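A.B. asks: what follows is a predicted structure for the sequence shown.
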Amino acid sequence: MRFAVAAVLAGVATVAQAHFQLQFPEPRGPFVEDDEPTFCDGYAQAVSNRTTFPLSGGFFTLNSEHPTWNVAVLISTAQDPASFNDFNNATGGNQLAKNFVSAQGEGVFCLPLDLSHTGVSGVADGANVTIQVLFNGGDGSLYQCADLTLSSTASISAACSNGTSSSSSASASPSATSPASGSSGAPSASAPSTSTSTTPNGARTLAVASSACLLGAIVALALAL
């Protein structure tokens, strides 16, 4: 019985620590697990060596550590976006480059990102822009950014392919979900397992509280046995 309880506790630790990593285009800086619930994974300044990215026909890749998740992409035309407000439109809503999509499976995923169809003023050939990827695996919103220079003649040499590390069927096709509500604070990606959206700090508190409740139940069960 002690072995069974230990195995469940190990599972709780894994869920609490699950994250994602943006692989392409190159993010602002090295992945920092503790900062991922904050703006741009803790990187508040644009990089000087921006990635040249296709204006149309592009894609982005990420590594998911969650079996079920949602993802969206925001875009800013500010030269040095330093807060969530820089990714809002004129009415204060989230400025989306890609609406929310849902997927299942852990591992590397490739999703299309055609920036020519955003309808955002300033997204054009030669423009410097920044994308912010919003990821939610059910335990709160996570964020990573990439600074880009758009090009109508650029192409991506790498192939767009998916490879998962779980037996779940993987699907990155768009689902009809609503964008995050217009807010001057942190936008939140919709989680498949809950209808509640949270800010980065709230997401972290929610995850800790859920784990604590589950841990208390497990310990009580172990003592009773």
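C.D. replies: Ah, there it is.
A.B. asks: hey, let's count contacts and neighbours off CA atoms from now on
C.D. replies: Noted.
A.B. asks: so which residue is dead centre in this structure?
C.D. replies: residue 135 (2.2 Å; Cα atoms, centre = their mean).
A.B. asks: that one should be in a helix, yeah?
C.D. replies: No - secondary structure assignment (DSSP: H, G, I helix; E, B strand; the rest coil) places residue 135 in strand, not in a helix.
A.B. asks: what about the nearest residue to residue 2 once chain neighbours are set aside, how many residues nearby?
C.D. replies: Take residue 2 and drop its neighbours on the chain: the residue closest to it by Cα to Cα, 6 or more residues apart in numbering is residue 222, 7.4 Å away. When counting by other Cα atoms under 10 Å, one arrives at 14 neighbours for residue 222.
A.B. asks: in this structure residue 222 contacts residue 3, no?
C.D. replies: No - the criterion here is Cα atoms under 8 Å, and residue 222 misses it with residue 3 at 10.5 Å.
A.B. asks: against residue 75, how distant is residue 113?
C.D. replies: Here residue 113 is placed at a distance of 11 Å from residue 75 (Cα to Cα, to the nearest Å).
A.B. asks: quick one: list the elements packing against the top strand by length along the chain.
C.D. replies: Ranked by residue count, the top strand of the chain under DSSP state E comes out as strand 141-151. With contacts taken as 3 or more Cα pairs under 8 Å, 6 or more residues apart in numbering; DSSP states H and E, strand 141-151 sits against strand 20-24, strand 51-54, strand 128-136, helix 200-224.
A.B. asks: next one for the comparison:
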Amino acid sequence: MAPLVSVLAGLAWLAAVSSAADISAEDIGPAAFMWPPERMWSAAADTTPPCGSVAGVGNRTTFPLKNGRLALVAQNESWDAAISISYLPEPKANSDFLNLIDSLREVDRGHTCVPINDPPSSVKSGTNATIQIKYISEFDKPENETFYACADITYVEVSDFKEHIPCFNATEPPDKNKGNGSSSTPTPTAAPSDGKSGGGLSGGAIAGIVIGCVAGLGLLVAAGVLIYRRRQQRLRTLRQQHSSRGVKWDEPHGRDSNSNGSVRMQNLSS
């Protein structure tokens, strides 16, 4: 029963996270930081380096010094993604950032959890930083462009980190008709009249993928528990049938077949 309880608890937690982290498709570019929260997105600046936003550094999110992770959400497939970090108070150019991950080649539509390396030993609790994602995608124009997004953080000791990172993987399979930013050209999509995303998934719709997956897993676990219990019940029944309590005393070797049902006693006088 314990596995089923764990799965249901996980399902409830994911539902709460998905509701709290619901991101409208109109509030982000092709991809975005779901956690830590990124700077305010602007359609007019999302291709402007280094942070794709008209906003500067705002509220910083606490981030653990060890075992840090990033939660990404994407409504369009993206390619050649790279994640970098800057320890400057307000980075102004791509050259202000140090590479963290350049092997995150594709970001599929949906949610992606990305572990990142711990900072160097010179970085202590209280150090500020800005994390940048840079990637290529087709969004509101019929050609590929380079997009940027930034999230501002403050490192803290793991013991002082109290947040729950909504980090999980639930993505749609890549569209085979799309290119990868190299030899083939992606199929153009019509942009809506407001000049924003065309046909992208909202954060709630993407999170629904996760909820469905976990719910399905819960049903499988419940079925497994039911099968296990029935098997154990059959085994107990078989053991009882083969125990001394299961012997049939009305067999000829156990009773006198001509008696009226009582056990025949042997002549004890001999």
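C.D. replies: Arrived safely. Quantities reported herein were computed from a predicted structural model and do not represent experimental measurements.
A.B. asks: quick revisit: the residue lying closest to the residue nearest to the centre of the first structure once chain neighbours are set aside in helix, strand or coil?
C.D. replies: By the measure of Cα to Cα, 6+ apart, the closest residue to residue 135 of the first structure outside its immediate chain neighbours is residue 71, 4.5 Å from it. Assigned with three-state DSSP, residue 71 of the first structure falls in the strand class.
A.B. asks: quick check: residue 71 of the first structure touching residue 138?
C.D. replies: No - the pair residue 71 of the first structure and residue 138 fails to qualify as a contact (Cα under 8 Å) at a distance of 11.2 Å.
A.B. asks: for the second structure, which segments count as helices?
C.D. replies: Using DSSP state H, the helices of the second structure run over 2-20, 203-241.
A.B. asks: same list (those) but as TSV, adding mean neighbour count.
C.D. replies: Formatted as TSV, the entries for the helices of the second structure read as follows, by neighbours: other Cα atoms under 10 Å:
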stretch	mean neighbour count
helix 2-20	15
helix 203-241	15
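A.B. asks: I'd like the ones you listed laid out as TSV, including distance to residue 112 of the second structure.
C.D. replies: Conversion of the helices of the second structure to TSV gives the following (distance: least, Cα to Cα, whole Å):
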stretch	distance to residue 112 of the second structure
helix 2-20	13
helix 203-241	11
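A.B. asks: so which of the ones you listed comes closest to residue 48 of the second structure?
C.D. replies: Among the helices of the second structure, helix 203-241 comes nearest to residue 48 of the second structure, with 23.7 Å by Cα to Cα.
A.B. asks: and the angle for that closest one with strand 31-35?
C.D. replies: Put simply, helix 203-241 of the second structure runs at 60 degrees to strand 31-35, going by axes from the mean of the first three to the mean of the last three Cα atoms, to 10 degrees.
A.B. asks: onto which residues of the first structure does helix 203-241 of the second structure map?
C.D. replies: Alignment of helix 203-241 of the second structure against the first structure: no match, by TM-score structural alignment.
A.B. asks: how far is that helix from where the chain is centred?
C.D. replies: A distance of 21 Å separates the C-alpha centroid of helix 203-241 of the second structure from that of its chain, computed with Cα atoms, centre = their mean, to the nearest Å.
A.B. asks: and if you look at stretch 98-116 of the first structure?
C.D. replies: On Cα atoms, centre = their mean, the centre of stretch 98-116 of the first structure falls 10 Å from the chain's centre.
A.B. asks: what residues sit buried inside that stretch?
C.D. replies: For stretch 98-116 of the first structure, the neighbour count (16 or more other Cα atoms under 10 Å) marks 98-111, 113-116 as buried.
A.B. asks: same deal with stretch 165-181 of the second structure?
C.D. replies: Buried, per 16+ other Cα under 10 Å, within stretch 165-181 of the second structure: 165, 166, 167, 168, 170, 171, 179, 180, 181.
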